[in-house]
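Student: One predicted model, sequence on top.
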Amino acid sequence: MPTAATTTVIERKWHTTAEVAEMLGFGLSKTKMLVLSGQIRSVAIGRNRRILPLWVDEYVARVVATAEEVAA
C-alpha cells in the first residue's frame, strides 16, 4: 500500500541585515550601524552577519519601552 507523502515546512531561522532593514523599514546603513553597535544582536557566520527573529523582536520591544518611558 502506498503511503501519503509528508511535507515538512522549514521556518526561517536567521535573517540577513538587509532583510532586517526591510522588516523594520530602515535603510541598510542604519541597520548595519544598529547591528555593529550591538543594539540589534547578531552573530558572524563567515563574512556575514545573521540575526535571529527573536533578536529583532527584542530590539523593537526595547525601542517601544523607551518611548513609553519618555511619554510617561
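Tutor: Noted; the coordinates are in hand.

Student: C-alpha only now, for contacts and for neighbours.
Tutor: Noted.

Student: List the buried residues for stretch 17-24?
Tutor: T17, A18, V20, A21 (16 or more other Cα atoms under 10 Å).

Student: how much space between the third one and E69?
Tutor: Summarising the geometry, the distance separating V20 from E69, computed by Cα to Cα, to the nearest Å, is 25 Å.

Student: re earlier: what's the closest of the buried residues of stretch 17-24 to I45?
Tutor: Among these, T17 lies closest to I45 (Cα to Cα), at 12.3 Å.

Student: Use this one as the comparison:
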Amino acid sequence: MTTGRCRSAADRSSVFAPKWLSPAQVALLLGFGISKVKMKIATGELRSVKDGKYRRILPEWVDEYIRDQIERQEAA
C-alpha cells in the first residue's frame, strides 16, 4: 500500500542513476583532471562512445579501466 507521498530527491536519484557518464563525471569519480580523462579516451585506455557532439562512458568501462590498471601494477 502506498502512502501517496512523493519520493525525496535521494530516493529518486537511486532509482534514476545515470546509465552514461560524461568525461567530467568520470574525472570526478577517478580523482583525475578532465584533460587526463580525455587523453585516456584518445589513447584508447578508457572506452567511450560518441553521442552527437558528446562523449559518453558506461560505468562498466570505468570499472574495466580500473581492473586493467590493477592488473598492470600487479604484473610489474
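Tutor: Great, that's in hand. The model shown is predicted, which means the values in this text are computed figures rather than measured ones.

Student: Now compute the TM-score of the two chains, please.
Tutor: After superposition, the two chains reach a TM-score of 0.84 (TM-score structural alignment, normalised by the length of the first structure), with 68 aligned residues with a Cα RMSD of 1.7 Å.

Student: Go through the buried residues of stretch 17-24 of the first structure and say which is closest to R50 of the first structure.
Tutor: For those, the nearest to R50 of the first structure is T17 (6.8 Å; Cα to Cα).

Student: Distance-wise, check the residue mapped onto E60 of the second structure from the first structure relative to W14 of the first structure.
Tutor: Aligned by TM-score structural alignment, E60 of the second structure pairs with L54 of the first structure. L54 of the first structure sits at a distance of 10 Å from W14 of the first structure (criterion: Cα to Cα).

Student: Of those two, which one has the most company?
Tutor: For the pair L54 of the first structure and W14, the greater number of neighbours falls to W14 (16 against 12), based on other Cα atoms under 10 Å.
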